[in-house]
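Participant: let's see this in three dimensions:
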Amino acid sequence: MEQLVIERNWAGNHTYRARVIAHPSSVEELQELVASSARIRALGSRHSFNDIADTAGTLAVLSGLDAEISVDAGNMTVTVSGGTRYGTLAAELQSQGFALHNLASLPHISVAGAVSTATHGSGDSNGNLATAVAALDIVTADGTILSARRGDPYFDGMVVGLGALGIISRLTLDIQPTFQVSQSVFERLDWDQVLENFDEVTAAAYSVSLFTDWGGKTVGQAWIKSRAGDRELAQSPAAFFGGTPAPRAMHPLPGVSGSNCTQQLGIPGAWAERLAHFRMEFTPSKGDELQSEYLIPREHAVEAMRTMRRLSDVVTPLLLVSEIRTIEADKLWMSPNYRRDGIGLHFTWRQDEPAVRAVLRLLEAELEPFAARPHWGKLFEAGAASLAPLYPRFGDFIALADRLDPAGKFRNSFLDLTVFGD
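Facilitator: Model prediction:
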């Protein structure tokens, strides 16, 4: 079960410090591993760009746990192991006639990892992926399983748990009947029109993403995902806020083939093959990149975007691309969208970490008036003293972690810096 090995994250910018990387083949093995370890964390798809998933002790890889996907059609839920990837889950649900409410841009990420960090897709009325969690099992510090379901005390504090409460072994998610989505891409939208009509832009479809480098007079691309039966974009319009329909499949990154991306050109198909930006069978995006994201309250969206455009001389040279998405408010304590609708300002950077971190310090200072909350799984500079005032339940979460893990078995340098303030 154990393996001494040097491992790196997906982007290659972080080498895991763990002494041992273990691959438990059952929940029982995972329980034994947790109980016998002094320090332990779970390692998912390795798509975190910081050290949130690291530890000086043992890393537990969950992909070997029971991979059964169990649909409960009566309660409209599905139960999966924590290491299941969204692409695998989506394909199985679609084959049985069901769907999730949304997907992130990458289907390759693990369910537990995405939920624990409040990873999200886009859509004015779509909560992040963690909002679909109806129940979960967590292996706690002594190796026992703590089961909780929506409505239980502390459940809202446990879902986006940052790995600080234990290791999620199993989750139950809300599902719905399958649905069709058509995806269209528009190029070179007029920035002035987008800013003046931002609510109309993001309300144009079930999911809308804007891709930009923040410079110039145009937004590079708009990815419009329209759900069948909802108010849909008119077929093949000549313009979308100044943008024109892309004549071929596009990739968010300039100069990269769109063949690795999900079906576009307005051709309808299953949600599982359209809501993510990238196809499961291809390597997503570019591995030699870094990522950051800041979640801004919806009422500050336009002002925050104007601020980013003002900083383009500093930001654009380091960027591969930036994405703007919208996310509905939720009530999960450590979610960046706790109690507020918002937009995500996502940055895909060139792999120059010292230069990126210098720009992040500037960005966080400039975005501070907008109460920007960083994505937990991506690069940011803020520590616990800066983050605590942004989360009304921050202190309650620390108290919950202290109760469930009094010895700090699941803590690491990332949590000490960003949550516990050690």
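Participant: please count neighbours and contacts with C-alpha atoms only from this point.
Facilitator: Fine.
Participant: how about the contacts made by the residue lying closest to residue 290 once chain neighbours are set aside?
Facilitator: The shortest distance from residue 290 to any non-neighbouring residue, by CA to CA, 6 or more residues apart in numbering, is to residue 349 (4.9 Å). Residue 349 makes contact with 289-292, 318-321, 356, according to CA atoms under 8 Å, 6 or more residues apart in numbering.
Participant: wasn't residue 349 part of a helix?
Facilitator: No. Per DSSP: H, G, I helix; E, B strand; the rest coil, residue 349 lies outside any helix segment and is strand.
Participant: structure for this one too, so we can compare:
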Amino acid sequence: MKKRTFLKATSLLTVGAMFPQLISCKEKAKAAPRTNWAGNLTYSTDNLFTPKTVEELQETIKKCEKVRGLGTKHCFNKIADSTENQISSAEFNKVISIDKEKKTVTVGAGIKYGEFCKQLDESGFALHNLASLPHISVAGACATSTHGSGIKNGSLATAVAGIEFVNGKGEVVNLTREKDGAEFLGAVVNLGALGIATKITLNVQPTFKMKQVVYQNLAMTELEKNFEAIMSAGYSVSLFTDWTKKNVSEVWIKSKSEDMKEIAPEFYGAKLATKNLHPIEALDAINCTEQMGVEGPWYERMPHFRMGFTPSSGKELQSEFFIPFENAYEGFMAIEKLNEKVSPHLMITEVRAIAADDLLMSPFNGKTCVAFHFTWKQEIEAVTALLPLIEEALAPFNPRPHWGKIFTLKPSVLQGRIKELADFKALMTKHDPEGKFRNEFIDVNLFG
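Facilitator: Just a heads-up that it's a prediction; the model follows:
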């Protein structure tokens, strides 16, 4: 259905009151264009629906010829964009249940991690990991295989035990890891291409306390022989560099309190920080999670940024590439050779580790990876010109990009690196036979 036809139809419906659910969930068009969190992308439609119930969601999907799901708008590319209609999951934002026997929590798919972690902790449980930002939705994070760090920690999607979504036929689909095998494994990291998630069940573990310390100025030469040891030094470890001094400016080590009995003054030659730091050293650390070995709950240490604060204005660009962990140092050095081209346009690069998983469209399917995450200045032309150089430098290691960040890999190259792509396309045909959830991003990257 074309946009003009859609608007005409909805105006007729208000007169006839034939579909009150559809009308009530459509937002009024705003004067200002709708953009993503960073402001680098203006969405291609003003038709935004915010259903409050599963029934409203079903009715909306049935009436739309083309539609995409919209979470917290933290993606930097067009994965959530649509030229016709978008559906926000913002109203699916409640904790539905905590099952203490099965050790699971079931939440509305649109809830942000920062909105339920405290309640989960008070019930005696914790998630296995969190991303650097707690402001993202569960559905969006899992659909794009968003992650934290930790050589033994899988992406946030690996916590999913069950998922409910409404597919392109308007059907409510419930899948669990326990009973649905390969179909479940394909539905978790779904890129929004199978339907709109309504609730997600996550595995949890007993709650725990954590401490965080930061070391400054780790020489890159230490990485050659000690990379695995360095990345295994805590429950979650992140390296930050701007590629200007042949060193890692900051090493963030997050550990369970029971595992951090003493705090060493040095770490492979890096010095223990004497105050809280921002990943970009020149910036104020007020919005960052507490460091200096101060004990706190898991949800106040695993993210880099505090849940009660917005970390920045969002005026940035982000790219991220994943390569096998065994190639980490070689990949690190391949990027370092580009330092003079990269650093003028860069805010910071973060390097993390993510454990292997079995999810079909996950970049970590079958292999533990190292992630090179670039937070760029919002210089779109310069960054777009740089990305092919980085992708070429990492090409010997067959890099995969983060699904929600900007990249320029040719579709044929990307598709060749996704071994389960045919199985995922079969799921798309099953759950979305008319291609309602296909957009430019899906068409280009999976079918182009």
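Participant: picking up where we left off before, what's the counterpart of the residue nearest to residue 290 of the first structure in the second structure?
Facilitator: Aligning on TM-score structural alignment places residue 349 of the first structure opposite residue 376 in the second structure.
Participant: what do you get for residue 363 of the first structure?
Facilitator: By TM-score structural alignment, residue 363 of the first structure lines up with residue 390.
Participant: its match: which element?
Facilitator: Residue 390 of the second structure is part of helix 380-393, with elements assigned from DSSP states H and E.
Participant: that helix vs the first structure, average offset?
Facilitator: When the first structure is overlaid, helix 380-393 of the second structure sits 0.8 Å from its aligned residues on average, using mean CA distance after the TM-score superposition for the first structure.
Participant: got the buried residues for that helix?
Facilitator: Residues 383, 386-391, 393 are the ones in helix 380-393 of the second structure that count as buried (16 or more other CA atoms under 10 Å).
Participant: what's the closest of the contacts of residue 349 of the first structure to residue 85 of the first structure?
Facilitator: Residue 85 of the first structure lies nearest to residue 291 out of the contacts of residue 349 of the first structure, by CA to CA, at 20.2 Å.
Participant: confirm that that closest one sits in a strand.
Facilitator: Yes. Counting by three-state DSSP, residue 291 of the first structure is found in a strand.
Participant: follow-up on the earlier one: what helices and strands are in contact with the helix holding residue 390 of the second structure?
Facilitator: Applying 3 or more CA pairs under 8 Å, 6 or more residues apart in numbering; DSSP states H and E, we find helix 380-393 of the second structure packed against helix 328-336.
Participant: how about the helix it packs on, aligned to which bit of the first structure?
Facilitator: Counting by TM-score structural alignment, helix 328-336 of the second structure corresponds to 301-309 in the first structure.
Participant: buried residues in that stretch, which are they?
Facilitator: For stretch 301-309 of the first structure, by 16+ other CA under 10 Å, it's 301-302, 304-305, 308-309.
Participant: swap in stretch 417-427 of the second structure?
Facilitator: Buried, per 16+ other CA under 10 Å, within stretch 417-427 of the second structure: 418, 420-421, 424-425, 427.
Participant: likewise for stretch 240-253 of the first structure?
Facilitator: Buried residues in stretch 240-253 of the first structure, counting neighbours by 16+ other CA under 10 Å, are found at 240-246, 249-253.
Participant: likewise stretch 298-308 of the second structure?
Facilitator: Buried, per 16+ other CA under 10 Å, within stretch 298-308 of the second structure: 298-307.
Participant: closest to residue 153 of the second structure among those residues?
Facilitator: For those, the nearest to residue 153 of the second structure is residue 302 (11.8 Å; CA to CA).
Participant: can you tell me the SS state at residue 138 of the first structure?
Facilitator: Relying on three-state DSSP, one would call residue 138 of the first structure strand.
Participant: tell me how many other residues surround it.
Facilitator: 23 (other CA atoms under 10 Å).
Participant: quick check: it touching residue 171?
Facilitator: No. Residue 138 of the first structure lies out of contact with residue 171 (CA atoms under 8 Å); the separation is 9.0 Å.
Participant: can you tell me the SS state at the counterpart of residue 169 of the second structure in the first structure?
Facilitator: Mapped onto the first structure by TM-score structural alignment, residue 169 of the second structure lines up with residue 142. Under the three-state scheme (three-state DSSP), residue 142 of the first structure adopts coil.
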